[in-house]
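Peer 1: Pasting the sequence and the predicted coordinates here, then a few questions.
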Amino acid sequence: MAKRHTAAAAACLLLAGCLVWAGRKRTVTYLPDERAFPNAQIGYAPGVLDSGTEGATLRYLGLTWRQLEPEEGAYAWEAIEQTCHLAELRARGVHLVLRISCDEPGDEAHLDIPDWLYEQTGTGRWYDIAYGKGYAPDYTDLVFFAAHERLLRAVGERLGADGFVSYVELGSLGHWGEWHVKSGEGLPSMPDEAVRDRYAALYREAFPQAALLMRRPFRFAAEHELGLYNDMTGLPEDTEEWLGWIACGGWYEGDPEGLVPMPDAWQTAPIGGELTSRLSMEQLLTTDLSRTVSLIRQSHMSFLGPKTAETAFREGYDAVLAALGYRLRVTEASLRRVTGGTVLTLTFTNDGTAPFYWDWPVNVYVEEVDGTTVEAQPLALSLPDLLPGGCQTVKTKLAGVPGRWWEEQDRRITLGIVDPMTGRDAVRFAMQTAQEDGRTVLFAGE
């Protein structure tokens, strides 16, 4: 590991805020870092084959059933993993947003379910509508449902066991997996709530480690504390209607109470989606940038993808990125010498619009000047409970801090949050101090 520059780090700390040393106690206050930057589990989630989104820690993987299981019981894992570079993404610490679909309207007549399944069922309907051409399956077909249960179990075992898939947008039903069908143009309506809930339950069983998101605030989402997603983000009429459903509930498929209020859902489950395709990037990110950012903040969104902001509109790109998800920082840190070591007290806050939803380990490290970790102490910090505007204060005792270490310049104290998938520190704190190798410098020798 490269040698650390502790003097430079100390200078950064002095610039970051107020450093006070009195007797046996030393205190540092830190200013917020308001710049936009990608961070673990939040931000832009471009498609796995897209380029141009800088440093994205999330990637969107959208797969049709036809792509996943071309032959009954034979899954195309090798082709998918090679084409989508999944091993490389996992090694880099990138996580996935996953959606599985059975019906994606297109320019030509086609199937998004496998041929073998169509031959076993064939109870759906071919269509040529305003959305495009395709085939709408009969989701009430028992053969279709049983095969779908096997599919989700297989995908969960392959991709969901180690936390690689962070978010699953419940798809499967309706056009693009969005749980709606263009029934006004002659297609059968979506199945009733009991059938829909059976599909949703399959996802809960298949992906116990992932955060699950539904397109609308269905009763199932409320009862099981699922997240929500909006594929029309930035379009005011659609997004305001979606926010209205979340606030008040609403009508769905003939049921006046098919959607239920979930105004506080974002406090315990993530909100995602993608930017609308109905408005240009110039309108979203320049002309109406303040409106776009306001809608995202009102939604408490953590990620956007696969349609994301374009870097050509730099100001808008950064403004949207900065509005997504948590922004954790330490407001104050103090060291107090005691018998047998030093007590470190840290006060954390969240300047973002959403919590960090995973209970990842938070550690304080004592490091040698060459980067060697001398000591690692876990902090009793509950990340999911640190809501925007809230704060938590925690303490820990460090044995590896010598009495006059700040003069000897031989050690420093850093902070990190470990991604269990990689075992590496992965979260950047939004505070003005040095950040190196996934760790945030709290104190360094002078």
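Peer 2: Good, I have the coordinates. All values reported here derive from a predicted model rather than from experimental measurement.
Peer 1: From here on, just use CA atoms for contacts and neighbour counts.
Peer 2: OK.
Peer 1: Sketch out the helices for the stretch 101-250 of the chain, chain order is fine.
Peer 2: With helices called from DSSP state H, counting those that start in this stretch, the stretch 101-250 of the chain shows them at 115-120, 142-159, 193-206, 219-223, 236-248.
Peer 1: Buried residues in stretch 90-97, which are they?
Peer 2: Arg90, Gly93, Val94, His95, Leu96, Val97 (16 or more other Cα atoms under 10 Å).
Peer 1: Put this next to the first one:
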Amino acid sequence: MSYREYVPWVLEYSDSTTTMDARIRLTFLLFTSCVLIVNGYKSATISFNQDTSVTLRNPFRGFMAYSLTTNPNTTSFPTSLEYQYINMSDVNPAQDQYDFSSIEAFANDAVQRGNHFVFRVVVDYPGMGSLVPAYLTQGAAAVTFTSYTSYGGGQSPDYNNTRLITAMTHLIAALGRAYDGDKRIAAIELGLLGFYGEWHTFVDSGNQPPFAPRSVQITILNAWNASFNITPLVNSQDEYQYWSSSDASTSQSGYARYKNIGRFDDNFGVQTYNASNPDDANNFYYRAIAAGDGDSWKYTMRGGEVQPTIQQDQFKNPTPSTVQPFLPAVNAVHTSWLLNDNLFEPASDFIRRTGCVSFHGLQLYLSNLYARSDNTTLYIQATIVNTGVAPFYYPLSLYASVDGGVSVVFSGTPNSYGGNSSTVVSATVPLSSTSSSSSVLRLWLSSSHALSNNPIFLGNNKMDASGGLNLQLQRNTSSGAVISERRHDGGAPPATDTETVASPSTFSSDGRTSVTGPQTSVQGGSSSAQR
């Protein structure tokens, strides 16, 4: 094959008076753009295959490691997220005094690498001793502790202590003032209560410290809920064990009550989804359903951590019988991201592990584009398919421009729940009479929470470096109409990957008529196309 790579499409067009079956083979040209040809006053539909290789670093999804600031050997694996535990004793050194310099340093370092930051504040990390601020252990009503020996041992605080709980709620409010809506932060894990901030005090042997009573849990949940309206929050799925859908509403804590608190699974791959027994009460999947919270992923983010003891084995081929298969679990609980530091170290199964990035969260691509024009305007409908397992949890829009002119936002959202769900969005883009005969239609996704150095890519071939899909238009400059013209680089393109499409519909009065056509096949990506 020459330096040009052909990926052909079949285009079909018609008008209101004459039906044509003029099929024009179009090509994507390596380092250039797809040519979209529309006869003046006629319409056309073009279909696209998906290329997941270009979306491996899309924001708010995939695998994440501990902060690359503290673990610099993690740069070889595609990621858009970094993680760190934050000690309460560091950020709250004195009563109602806060020092967020550690959070700032981690967040700023992550952003410089094009990554978002996720963190969790902890007061009891086994093996590290107490992380309760020293001022709370002194004076009247000082916090007391229960010793334990599991997981390296530690000191579990008395979660009935009013000074401790007040300090936690005040800290949460301060974090909300500082970070709600901060585009550097992808999500915040609630933490604070229990071992590792995972809302439990389970032990494998010896003395088990008491956990926070439900009234204290609700107090902490209320504080988070009141302090954050924009930045997604996620709490440990272990919290499901403390309530059920039959409890009074004041004791429940699902999506119906807390609209911005999702879940994270800190035991992913061990107690996530039992495919042979989905009703296994020890698994996240069933716990959520039993709590009446099974569909909360549609509205609130889900993340997690691959259980550290299986991180070496999760992607072995074959997967050990003691490890729950990865893809069924992701599909069942709809995770957008997972902490898995081990993935980022060199290993022989790099390509297999890289491919699994594509199954997290949002995975959008342009599957069909319908266009018609007159001498001043290009009318577009775009079908956007989500082959991932979750939606995008921030506002998301699709934009278009011609020849770098005015940017026009499509009506309707490109966002959808996943599982090959789709949306149809429409736009009316002005055509300049002064434009050259060869114009470029550019489409791109945009969110105010994406970073400028890591834009959101559609999963399509030949995206430009800033996340745009460029389609070349051939125009008649005298009439302003887009004209028909065969356009490829000589010779017959390969016959592979060609798709036919249904005849395009016309716009309805609200511009939301669906474009019909066959479901396109999903083309998996390779690690060689990482960005």
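Peer 2: Arrived safely. Worth saying up front: this structure is predicted, and the values here are computed from it rather than measured.
Peer 1: related to what we said a few turns ago, would you reformat the helices of the stretch 101-250 of structure 1 as TSV and include mean neighbour count and distance to Gln67 of structure 1?
Peer 2: Output for the helices of the stretch 101-250 of structure 1, formatted as TSV (neighbours: other Cα atoms under 10 Å; distance: least, Cα to Cα, whole Å):
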stretch	mean neighbour count	distance to Gln67 of structure 1
helix 115-120	14	11
helix 142-159	16	12
helix 193-206	16	19
helix 219-223	17	28
helix 236-248	17	31
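Peer 1: For Trp358 of structure 1, find the nearest of the ones you listed.
Peer 2: When those are compared by Cα to Cα, helix 193-206 sits nearest Trp358 of structure 1, at 16.7 Å.
Peer 1: State the span of structure 2 onto which that closest one is aligned.
Peer 2: On the basis of TM-score structural alignment, helix 193-206 of structure 1 is assigned to residues 214-227 in structure 2.
Peer 1: OK, contacts around the closest residue to Cys248 of structure 1 other than its chain neighbours?
Peer 2: Spatial nearest neighbour of Cys248 of structure 1, excluding adjacent residues (Cα to Cα, 6 or more residues apart in numbering): Pro261 at 4.7 Å. Counting by Cα atoms under 8 Å, 6 or more residues apart in numbering, Pro261 of structure 1 makes contact with Pro217, Ala222, Trp245, Ile246, Ala247, Cys248, Gly249.
Peer 1: isn't the second one right next to Gly258, touching?
Peer 2: So the one you mean is Ala222 of structure 1. No: shown here, Ala222 of structure 1 and Gly258 do not form a contact pair, counting by Cα atoms under 8 Å, at 11.6 Å.
Peer 1: Just give me the match in structure 2 for the residue nearest to Cys248 of structure 1.
Peer 2: Match for Pro261 of structure 1 (TM-score structural alignment): Gly292.
Peer 1: Around the aligned residue in structure 1 for Asp182 of structure 2, count how many other residues there are.
Peer 2: Aligned by TM-score structural alignment, Asp182 of structure 2 pairs with Asp162 of structure 1. Using other Cα atoms under 10 Å, Asp162 of structure 1 has 15 other residues around it.
Peer 1: Surely the residue nearest to Cys248 of structure 1 forms part of a strand?
Peer 2: No: Pro261 of structure 1: not assigned to a strand; according to DSSP: H, G, I helix; E, B strand; the rest coil it is coil.
Peer 1: Please name the spatially closest residue to whatever residue of structure 2 lines up with Gly341 of structure 1 (chain neighbours excluded).
Peer 2: Structural alignment (TM-score structural alignment) places Gly341 of structure 1 against Thr377 in structure 2. Spatial nearest neighbour of Thr377 of structure 2, chain neighbours left out: Pro430 (4.6 Å); criterion: Cα to Cα, 6+ apart.
Peer 1: burial of the one you found, as a residue count?
Peer 2: 19.
Peer 1: And it? What does it align with in structure 1?
Peer 2: Pro430 of structure 2 maps onto Ala399 in structure 1, by TM-score structural alignment.
Peer 1: Tell me which residues touch that match, please.
Peer 2: Gly340, Gly341, Thr342, Glu375.
Peer 1: Could you report the neighbour count for the second one?
Peer 2: Neighbour count for Gly341 of structure 1, taken as other Cα under 10 Å: 15.
Peer 1: Contact partners for it?
Peer 2: Counting by Cα under 8 Å, 6+ apart, Gly341 of structure 1 has contacts Lys397, Leu398, Ala399, Gly400, Val401, Pro402.
Peer 1: Relative to Leu226 of structure 1, how far out is it?
Peer 2: 44 Å (Cα to Cα, to the nearest Å).
Peer 1: Then Val181 of structure 1?
Peer 2: Counting by Cα to Cα, the gap from Val181 of structure 1 to Leu226 of structure 1 is 22 Å.
Peer 1: picking that back up, in this structure the match of Asp182 of structure 2 contacts Met421, no?
Peer 2: Yes: using Cα under 8 Å, Asp162 of structure 1 is in contact with Met421, at 5.9 Å.
Peer 1: Give me the contacts around stretch 41-60 of structure 1.
Peer 2: So stretch 41-60 of structure 1 is contacted by 38-40, 61-62, 84-85, 93-98, 166, 302-311, 321, 324-326 (Cα under 8 Å, 6+ apart).
Peer 1: before we move on, what about stretch 222-230 of structure 1?
Peer 2: 169, 211-217, 221, 239, 242, 260-262, 265-266, 268-274.
Peer 1: Check which helix or strand Arg4 of structure 2 maps to.
Peer 2: Of the helices and strands defined by DSSP states H and E, none includes Arg4 of structure 2.
Peer 1: ok, the residue lying closest to it once chain neighbours are set aside to Ala226 of structure 2 distance?
Peer 2: Leaving aside its sequence neighbours, Arg4 of structure 2 sits nearest to Leu30 (Cα to Cα, 6+ apart; 5.0 Å). Using Cα to Cα, Leu30 of structure 2 is found at 51 Å from Ala226 of structure 2.
Peer 1: Equivalent analysis for Asn375 of structure 2, please.
Peer 2: Relative to Ala226 of structure 2, and taking Cα to Cα, Asn375 of structure 2 is found at 53 Å.
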